[in-house]
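J.: how would this look folded up:
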Amino acid sequence: MTTDHGYPAVRMHIAGEWCQGGSGRTAPVLDPATEEEIGRVPLATPADLDRALDAAARGFGTWRDTPVARRTAVLHAAADLLTERAGAVGRIMTLEQGKPLAEAAGEARRVADTLRWHADDARRAYGRIIPSAPGTLLSVRREPIGPVAAFVPWNFPAGGPMRKISAALAAGCSIVVKASEETPATAMELVRCFADAGLPDGVLNLVFGEPAEVSARLIASPVTRLIAFTGSVPVGKLLAAEAGKVMKPSLMELGGHAPVIVCADADPVTAARRAARAKFANAGQVCTSPSRFLVHESLAEEFTAAFVAAAEAVVVGDGLAEGTTMGPLANERRLAAMERLVADAVARGAKVRTGGERLDRPGYFFPPTVLTGVPADAELMREEPFGPLAPIVPFTDLDEALATANALPYGLAAYGFTESAATAERLAGALEAGILSINHCGGSVHEAPSGGVKDSGYGREGGPEALDAYLITKRVSHLLAS
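T.: Below you'll find the predicted structure:
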């Protein structure tokens, strides 16, 4: 069933059944390009959450004991279905989140490959035999940790849930996912691919609800063995503290405020174009988005001119419209944040070089915005903008730039541009970040780990390290019969 907007009727998925919340409570889903209500999302009751937990407990017993070859086959089948449905899933994503259709469909296809990667990597979760005393067999085994509670945001409606789901299921865990109430249908369509691929009932459960109510119940439950979260630093600290009270491990991918250091020997035009492309992807609503541009003073003017030109070439509009390269912000909260950050920077002496004001049309549209002369005490330099704002700040020497880059408590991503191998190595050693890209601003890839340091979290997603949080390491010492 779909609405007049072509948006599907949203349901939760508990114990293999599509269902609404037991209380009948719902919340609106809005199209950020029009501000119109396009659907309703059901909100789980405590009883619904308990059913999901019970299902995950039973599902874990089934899935853990399923041979890895069979698990891999089911996950590959789900990935194939998602690839086939990427266009339709992308349209749903654009309706509820706003990103351009090509970007949304590309996200759906990309996370299908993430699922394939994790499915195959499950075959390589090796244990080992350790030489020991005569008559003793000493081994190390990797086993699934148990049912997982995962919490994911709205900015990547397919990527956020899939990074948790794919790693958990590949490791042999079951999972309860609390997806965003603002982008629920994309998560629902991902789960549908797994159900249609033959995933046993209860292994993957999808719920929506009041975030504080859902997290409190899922974290406290004795069924849950791991908490996996992607989102803001304040919420991540809260959830990690709640997990700590009940001695449960957690995987935290939190926010950042990624510096970009453009060294004196870099090509300023190339650096500006590559950085701008990354800055305005998903309207800047990316935790690894480049967000503080530290440019050597000898290049600042040329870099700024090229960056402004790239910003003004961005076509802002409805993600479903032909030619749109940047959609709206996801909600009114982000729009208000952009206005506040720009106003504060200007009040402190910054100059808006392009953009700076919300567009005069329905929807949560804010244009690519470039500012110069932004002082260090401006909120924009201390707070992750999570939107299309780009402050450009000149520096005199690299030590100064590195000190500025590392001054904040965040450490998720960082970027550098240089033609010198020695300088590149210096950046790699000195920047306090879990992800560093040099001479480009590439995003996360499923074959390599991503994650933060300092307040940006702990644990890794992607690469061989992705399964670590979802597996326990068991030492077995076997005294052989004489």
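J.: Every contact and neighbour count from this point should use C-alpha atoms.
T.: Noted.
J.: Tell me who's in contact with the residue sitting nearest the centre point of the chain.
T.: Central residue of the chain (CA atoms, centre = their mean): Gly160, 4.5 Å from the mean position. Taking CA atoms under 8 Å, 6 or more residues apart in numbering as the criterion, Gly160 is in contact with Val152, Pro153, Trp154, Thr230.
J.: Take these and lay them out in JSON lines including distance to Ala185.
T.: What follows is the contacts of Gly160, written out as JSON lines (distance: CA to CA, whole Å):
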{"residue": "Val152", "distance to Ala185": "14"}
{"residue": "Pro153", "distance to Ala185": "13"}
{"residue": "Trp154", "distance to Ala185": "11"}
{"residue": "Thr230", "distance to Ala185": "18"}
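J.: Take the residues you listed and keep only those in strands.
T.: Members of the contacts of Gly160 lying in strands (criterion: DSSP state E): Thr230.
J.: nearest to Lys99, of the contacts of Gly160?
T.: Lowest distance from Lys99 to the contacts of Gly160 (CA to CA) belongs to Trp154, with 11.3 Å.
J.: my read: the closest one touches Gln97, true?
T.: Yes. If you go by CA atoms under 8 Å, Trp154 and Gln97 touch, sitting 7.2 Å apart.
J.: Pick out whichever of the two has more residues nearby.
T.: Counted by other CA atoms under 10 Å, Trp154 and Gln97 do not tie: Gln97 has more neighbours, with 30 against 25.
J.: Could you also give me the structure for this next sequence, so I can compare it with the first?
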Amino acid sequence: MVADYDARLGLYIGGEWLTGDGRETQDVLNPATGAGQAALPLATPADLDAALEAAQRGFVLWRATAPEARAAILIKTAALLRERADHLARIATLEQGKIQAEAKGEVAFAASLLEFHAGEAQRIYGRVLPRPQGTRSLVLQQPVGPVAAFCAWNFPIMNVVRKIAPALAAGCSIIIKPSEETAGSAVEVLRCFQDAGLPGDVAQCVFGVPDMVSRQLLASPITRKLSFTGSVPVGKHLMKLAADTMMKTTMELGGHGPVLVFDDCDLDKTLDILVAHKFRNAGQVCVAPTRFHVQQGIYDRFAAGFAERTKALKVGSGMASGTQMGPMANARRPQAMADLVDDARTAGARLLAGGGRLEESGGGFFFTPTVLADVPLDARAMNEEPFGPIALIRPFETVEDAVEQANRLPFGLAAYCFTENGRRQNMLGDAIEAGMIGINTVKLSAPDSPFGGMKDSGHGSEDGPEGVAAHLVSKTVHMV
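T.: Coordinates of the predicted model:
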């Protein structure tokens, strides 16, 4: 066991931490070295049955808990996250690879989500319909039931909180299955909930073979909602499983973020913003800017400036001082990046920066920050989500061309526009098909705003009042 990696791994079921007892295990690796750090126990079918039974008990208890009491536990959990920020950030870096500054920012955002949802727990309103005197018709908002939540490895702290917080605010119990590759972060978050006083049956945390876990949890009549963050193909597969029991679904799937850069933007400022955001978390972000469509008049300057700034980035261990981009999260990702770069170059793209594995990386999963210009539309990277440190640059002539390119793919999660023309800003906000659009900004997430996409990027929203509403069902009561 690595000395700094002090997460106490286990399954959390019915208020108890379960570890060995003959369960199969999976190593949690350090992506900066490729070395194992700890053994994670995997759930058996019997463990999943126990988690479902606990979630059913927890729902009966939690839905009857006063909103103020739910809010108090969320507030206490947020305080514990802030108190343990250094510990949580260290675990996240050691198992996911991101730099420490990003990991600490993730902890802070997760705490703010909990605080926001604590307020929303006390703002779940129904309404009284106008009726003749002596009669009443009420519309009630009630928790949907136990939730099965599956989340990705790229934000191992925030993704877990983003699933649990709105479910608890609404009065639901939850079974969460985080990624096995970043198990320690999730475990430490659950310990914060436990230490804040959350009853043991209300939140369960399981790890295991993904297909087995998802099939068993989604086939159960106990589960009444599916919440998933991950790839489009897996999301579509889970929706098919969920259809058998007609459960509610929230799907936060992949994206392929277009960036429209017009010739009236502040070019240096735009480049500084975009390069930093493109390579945040080694590009492993569903809302990452990826396809840079640049107006012809500034295209050459933009491409040169982007490449210059990219080459200056310091790549290394996320624990090292001064590192600006860490390794990719697992051994699969560098090869996937290399394949996309090779395909794009074969198709005619120009390589301006990076393009391969980091030399002298030891056993780590490093890939150099990469910039490709003149990328043809038929290159794989222009059609498949790279989910890594690859920037794709192409020119455009007119606003209509830019919008057409932004909307060309079946994805619709995030998009970005950089222009000082106010009329154009309004038009782009209306015309681009994406659930979230940043105009002269890359900041799309806030606790009080909905986070989600359209088209193949999914449906439903997390965060904001919409995130809580996704865990509620409407009931109408007519009284005469």
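J.: Would you mind listing the residues touching both of Trp154 and Gln97 of structure 1?
T.: Glu182, Thr183, Ala330.
J.: pretty sure the residue nearest to the centre of structure 1 is in a strand, no?
T.: No. Gly160 of structure 1 is assigned helix when assessed by DSSP: H, G, I helix; E, B strand; the rest coil, not a strand.
J.: The longest helix that structure 1 contains aligns to what range in structure 2?
T.: As assigned by DSSP state H, the longest helix anywhere in structure 1 is helix 101-121. Mapped onto structure 2 using TM-score structural alignment, helix 101-121 of structure 1 spans residues 100-120.
J.: gap between the two ends of stretch 132-148 of structure 1?
T.: Separation of the first and last residues of stretch 132-148 of structure 1 by CA to CA, to the nearest Å is 35 Å.
J.: Just give me the mean distance for the longest helix of structure 1 relative to structure 2.
T.: With mean CA distance after the TM-score superposition for structure 1, helix 101-121 of structure 1 departs from structure 2 by a mean of 0.9 Å once superposed.
J.: now for that helix, which elements pack on it?
T.: helix 68-84, helix 86-97, helix 159-171 (3 or more CA pairs under 8 Å, 6 or more residues apart in numbering; DSSP states H and E).
J.: mind checking how far it is from the chain centre?
T.: Centroid separation for helix 101-121 of structure 1 versus its chain: 13 Å, with CA atoms, centre = their mean, to the nearest Å.
J.: Now the helix or strand that comes right after it on structure 2. Mean distance?
T.: Going down the chain from helix 101-121 of structure 1, the next helix or strand is strand 128-130, by DSSP states H and E. Taken over the aligned residues, the distance from strand 128-130 of structure 1 to structure 2 averages 0.9 Å (mean CA distance after the TM-score superposition for structure 1).
J.: thinking again about what came up before, closest one to Ala414 of structure 1 out of the shared contacts of Trp154 and Gln97 of structure 1, please.
T.: Among the shared contacts of Trp154 and Gln97 of structure 1, and counting by CA to CA, the member closest to Ala414 of structure 1 is Ala330, at 24.3 Å.
J.: Identify the residues contacting that closest one.
T.: Pro32, Gln97, Gly98, Trp154, Asn155, Tyr364.
J.: quick one: the fifth one and Gln285 touch, right?
T.: Yes. Because the distance of 6.1 Å satisfies CA under 8 Å, Asn155 of structure 1 is recorded as touching Gln285.
J.: Does Gln194 of structure 2 lie in a helix or a strand, and which?
T.: helix 183-195.
J.: chain center to that helix: distance?
T.: That offset, for helix 183-195 of structure 2, works out to 17 Å (CA atoms, centre = their mean).
J.: what's that helix packed up against?
T.: Using 3+ CA pairs under 8 Å, 6+ apart, the elements in contact with helix 183-195 of structure 2 are helix 67-83, helix 85-96, helix 158-170.
J.: show me what contacts Leu206 of structure 1?
T.: Here Leu206 of structure 1 is in contact with Met12, His13, Ile14, Val176, Val177, Lys178, Ala179, Ala187, Met188, Val191 (CA under 8 Å, 6+ apart).
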